[in-house]
Each structure stands twice: as structure tokens, then as C-alpha cells.
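> no sequence for this one, just the structure:
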């Protein structure tokens, strides 16, 4: 039987070791537990072990879990999957963060569909840093216009960037992509005071991501086990 509390402890220890090696405080790096395809009972176990931030990839599955776990008033839900136009309302109405905004059309819909009476939706722009045609995300030369648009949306708060580089066993390639993201992130920070989040790195490359300035690591399987 999977021990989620022990797995969370192990990942947090890895984050601390990597942060120390990068001369950073581990307090500057958050862990996002990616709970896609896992039942709400396992999210509850993670919550009971002290985890508060959870990421979901599929809209309806996320909404179901959010409703099932509505009694956990300080849990924080992040949507990190590709966004279809017909699903923006559910995202705008149910989560606190979205990491995968990659075009103005989606930002416009989220802004219009977010209730004015709740806190603005925290937004990270997804960047297709490796330029893969099969992958979602804005290209590097599209980031500035998208960031400017979101910064002017009343119901959105621009928080930073997210990326999933190409799957490479070459650490030099991974480091290059993460460094490119760090440069983009630093540029945004100089322009927008609200920008404080660089969402990149998973269990296999978290040390390189932290070395390159990541402030949020996304981990799923190493916490919850293989997808069922």
C-alpha cells in the first residue's frame, strides 16, 4: 500500500537538498502535488500529511474532487492541463490557479467568467520553450503580448510562467531550457510586480529546475504512485 506521507517527506527532502546545493532557501520552492487520475481519498491523505497545493489536468475530474473535498477550506487547487475554450467557465469558477494559459482567447474567457466577488484567478503563462509542434504553450516571442493582456484583466493576476521542456536524458538540454525560462521569468519580474512564480521541474529534474530558479515543482507519480 502506498505511503503518501512518506513520499511527501522524501520529495520535500529532495527539494531541500537541491535548494541548499543551489544556495537557496527551500522556503522559496513550493511543492505542487499532481493528483490527476487519483481519487479524492488519496488527496485527503496528502492533505492530512500537510500538503495543501494540488494540481489537476482534467477539468471535470478536477471539479468533482474540488466538490468532494470542499470541507478542506484551506486546500489550494491548481489547473495545469491544456485548456479547451468550452471548459474555461469551469476552470474560472472552481480553481485558484491556472498554469496553462497560452493564448489571449483563453485569458479573455477566464477573465470574463471569473466571478467579480472572489479573488482574481492566479495565472501562469505556459511557454512552449522547446518549440515542439505537439506541445501546448505560447512561443517565446508571444509571451510579452500575452503577459501584457493578462496584466490588464480585472479578474486575473499575472503570477509567472510554466513550462514542460522536451523529454531529454541529456542534462545539458534540460538545463538550457530551464535557463531560457529563468531569463524570461526575470524579464517579466522587472515589468510586473505580481510575478513571483516559475513553475517548472518534476521529480526527475527538480534539482536542475531549482538550480535555474524554479519556485514550484510539480510531482505526481512519486507521491501518489503510478497512474491507474
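All right, it came through fine. Keep in mind it's a predicted model, so treat the numbers as computed, not measured.
> please count neighbours and contacts with C-alpha atoms only from this point.
Will do.
> what strand or helix carries residue 123?
strand 121-127 (DSSP states H and E).
> helices and strands around that strand, which ones?
Counting contacts by 3 or more Cα pairs under 8 Å, 6 or more residues apart in numbering; DSSP states H and E, strand 121-127 packs against strand 97-101, helix 143-151, strand 156-163.
> helices or strands next to the shortest one in the packing?
Strand 97-101 sits against strand 76-79, strand 121-127, strand 156-163, with contacts defined as 3+ Cα pairs under 8 Å, 6+ apart.
> mind putting the ones you listed in CSV, distance to residue 43 and mean neighbour count included?
As requested, the helices and strands packed on strand 97-101 are exported to CSV (distance: least, Cα to Cα, whole Å; neighbours: other Cα atoms under 10 Å):
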stretch, distance to residue 43, mean neighbour count
strand 76-79, 11, 22
strand 121-127, 21, 25
strand 156-163, 23, 25
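> quick one: the helices in this structure?
Along the chain, the stretches classed as helices by DSSP state H are 4-21, 40-48, 59-68, 88-94, 104-113, 143-151, 171-191, 206-211, 221-224.
> by contact count, what packs against the longest one?
The contact analysis (3+ Cα pairs under 8 Å, 6+ apart) places helix 171-191 against strand 156-163, helix 206-211.
> got the contact list for stretch 134-153?
With contact meaning Cα atoms under 8 Å, 6 or more residues apart in numbering, stretch 134-153 is reached by 82, 100-104, 107-108, 111, 125-129, 131, 156-158, 163, 192.
> quick one: the residue nearest to residue 213 when sequence neighbours are not counted from residue 26, how far?
In space, and not counting its chain neighbours, residue 213 is closest to residue 182: 6.2 Å by Cα to Cα, 6 or more residues apart in numbering. Distance of residue 182 to residue 26, computed by Cα to Cα, to the nearest Å: 18 Å.
> tell me how many other residues surround residue 112.
Counted with other Cα atoms under 10 Å, residues neighbouring residue 112 total 17.
> any idea how far it is from residue 9?
Using Cα to Cα, one gets 40 Å for the distance from residue 112 to residue 9.
> can you check residue 75 too?
Distance from residue 75 to residue 9, counting by Cα to Cα: 18 Å.
> then this one, side by side with the first:
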């Protein structure tokens, strides 16, 4: 069985090769380790192998891990759906939030972000494939939401996040990711982040301009949801 360190090295090779194929600087692409359902020991192993950024979907699970790993200089990203009654804890305990999709949530995060912390890095989640089962604002609503968030002083709008409909067709993958990039460019704002691409499609995402690829199973193995919320 591959170790987490070995898996990180393999994913690093994929990222470097995809960057080279696209004529991009590998340093412009961040590896966000999706650690949901994985124990703190796995995060510690990934940290020891060089990773610093970790993405969590479930708030209470994330808070428990943060407490257990509080001595480590980790950067925490919230990447799951956001319930209004969870915004205070998210605003207080995370460096990034990738899954903002409505103004009410953004306003609450802004109001509840502690004054002693820097502005919270925000990505707007866009439902680029139009799936009814997926969170995210519609492409048509994106400009209005981005403009409103730009007026919230405790938030720093960085870019867009997307979870496209799964497909094994690399051409479809790339076309969908390029649509996300076009939506971002169409906003006409100074945004630097595209959070898109996972274990099965990171190459297509990098070709389309991803700056964060969110990788879980390729680093930690298959997820066990039996003990998760």
C-alpha cells in the first residue's frame, strides 16, 4: 500500500507534468489536500511530507482536527456547503472558504470574522454544470453576487470554485473548466484564484487555469463516510 508521502509525490508529478504541458509555472498551482473523513494522523503525515493546505467539508469534524493539530502551522480551507448557523465558527476558524454561493452567507461571514484576523479569503462556488443536486450560484447570478461581496470589508474575494458534473471525457472536462475561467474573466475584477479539479481531472483543470486543485482520494485513499456527519 502506498504511503501518504508517496501519494503526494505522485500527485506532485502529475501537477508538474500538467503545468509543463500547458506552459504554466508549477508554482502557480496549489495542492489543496481534501482531508474530509480522514483522521488527524493522516493530516499530520501529509504535513510531514510537505503539505500545508487542507480542505474540510464538515464543520465539527474540522474543528476537532484543528484542535488536535493546533501546534502545526496549517492553512484551513472550508470547501463544503455552508449552513447559516455554522457561519460564525467558519469565520473564526478558517483561512479560506471556497463554497460561498449566496449573499446571506457572505454577509454573516463578514459580520462574524474576528477583527484581529485578516480578511477571510473567499471563492464563489458556481454551479457550472447546472446540476440540481449541486450547490453553487448560477452563472447568471455570479456578477451581482461578486459585486455585493466586494463591498464587505472583512472578506477578500479571490475567485471562483466549481465542482463540474463528473465525466471521464478529457475534452468535456477541459471545456467545462474553461467555462469557469471565462466566467471569472467576465467579472472584470482583479481575481487570482480558480479552485477546480480533483483527483480524476486535475490535468484538465490545470490546462484551463486552475490555481488550486482539490485532491483527496489520490492522496489519502478512498473515503470512509460511515463515521462522518
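Everything's here; your move. What you are looking at is a predicted structure, and each value in this text was computed from that prediction instead of being measured.
> about what we covered before: and the strand holding residue 123 of the first structure, how far from the second structure on average?
With mean Cα distance after the TM-score superposition for the first structure, strand 121-127 of the first structure departs from the second structure by a mean of 0.3 Å once superposed.
> what comes into contact with that strand?
Against strand 121-127 of the first structure from outside (Cα under 8 Å, 6+ apart): 92, 95-102, 114, 136-140, 143, 146-147, 155-164, 197, 199.
> could you pull up the residues touching the counterpart of residue 223 of the second structure in the first structure?
For residue 223 of the second structure, the aligned position in the first structure is residue 227, judged by TM-score structural alignment. Going by Cα under 8 Å, 6+ apart, residue 227 of the first structure touches 37-38, 221.
> and if you look at residue 208 of the second structure?
Residues in contact with residue 208 of the second structure (Cα under 8 Å, 6+ apart) are 174, 177-178, 181.
> so which of these is surrounded by the most neighbours?
Ranked by neighbour count (other Cα under 10 Å), the contacts of residue 208 of the second structure have residue 177 at the top, with 28 neighbours.
> neighbours of residue 154 of the first structure, how many?
By other Cα under 10 Å, 13 other residues sit near residue 154 of the first structure.
> that one reaches residue 111, doesn't it?
Yes: the pair residue 154 of the first structure / residue 111 is scored as a contact, 7.0 Å apart, by Cα atoms under 8 Å.
> quick check: residue 25 of the first structure touching residue 18?
No: applying Cα under 8 Å, one finds residue 25 of the first structure not in contact with residue 18, separated by 9.6 Å.
> and those two? which has more neighbours close in?
Between residue 25 of the first structure and residue 18, residue 18 has the larger neighbour count (other Cα under 10 Å), namely 20 against 14.
> who touches the nearest residue in space to that one that is not next to it in sequence in this structure?
Leaving aside its sequence neighbours, residue 18 of the first structure sits nearest to residue 207 (Cα to Cα, 6+ apart; 5.0 Å). Residue 207 of the first structure sits next to 14-15, 18-19 when contact means Cα under 8 Å, 6+ apart.
> about what we covered before: what's the residue nearest to residue 213 of the first structure in contact with, if anything?
Residue 182 of the first structure neighbours (Cα under 8 Å, 6+ apart): 198, 212-214.
> okay, it and residue 211 of the first structure: tell me how far apart.
In terms of Cα to Cα, residue 182 of the first structure sits 10 Å off from residue 211 of the first structure.
> repeat that for residue 195 of the first structure.
Distance, residue 195 of the first structure to residue 211 of the first structure, by Cα to Cα: 19 Å.
> can you get me a residue count around residue 28 of the first structure?
When neighbours are defined as other Cα under 10 Å, residue 28 of the first structure has 13 of them.
> enumerate every residue touching the closest residue to it other than its chain neighbours.
Nearest residue to residue 28 of the first structure, sequence neighbours excluded (Cα to Cα, 6+ apart): residue 215, at 6.0 Å. Residue 215 of the first structure sits next to 28-30, 196-200 when contact means Cα under 8 Å, 6+ apart.
> one more time with 10 Å
Applying Cα atoms under 10 Å, 6 or more residues apart in numbering to residue 215 of the first structure gives the contacts 26-31, 160, 196-201, 209.
> closest to residue 51 of the first structure out of those residues?
Set against residue 51 of the first structure, the nearest of the contacts of residue 215 of the first structure by Cα to Cα is residue 31 (8.2 Å).
> the residue lying closest to the closest one once chain neighbours are set aside - how many residues pack around it?
Spatial nearest neighbour of residue 31 of the first structure, chain neighbours left out: residue 217 (5.1 Å); criterion: Cα to Cα, 6+ apart. Number of residues near residue 217 of the first structure (other Cα under 10 Å) recorded here: 24.
> joint contacts of residue 154 and residue 111 of the first structure?
Counting by Cα under 10 Å, 6+ apart, the residues touching both residue 154 of the first structure and residue 111 are 120-121.
> quick one on the thing from earlier: neighbour count for residue 75 and residue 9 of the first structure, which is higher?
When residue 75 of the first structure and residue 9 are compared for neighbours, residue 75 comes out ahead with 17 against 14, by other Cα under 10 Å.
> same list, the helices and strands packed on helix 171-191 of the first structure, but as CSV with distance to residue 52 of the first structure please.
Shown next, in CSV, are these (distance: least, Cα to Cα, whole Å):
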stretch, distance to residue 52 of the first structure
strand 156-163, 18
helix 206-211, 19
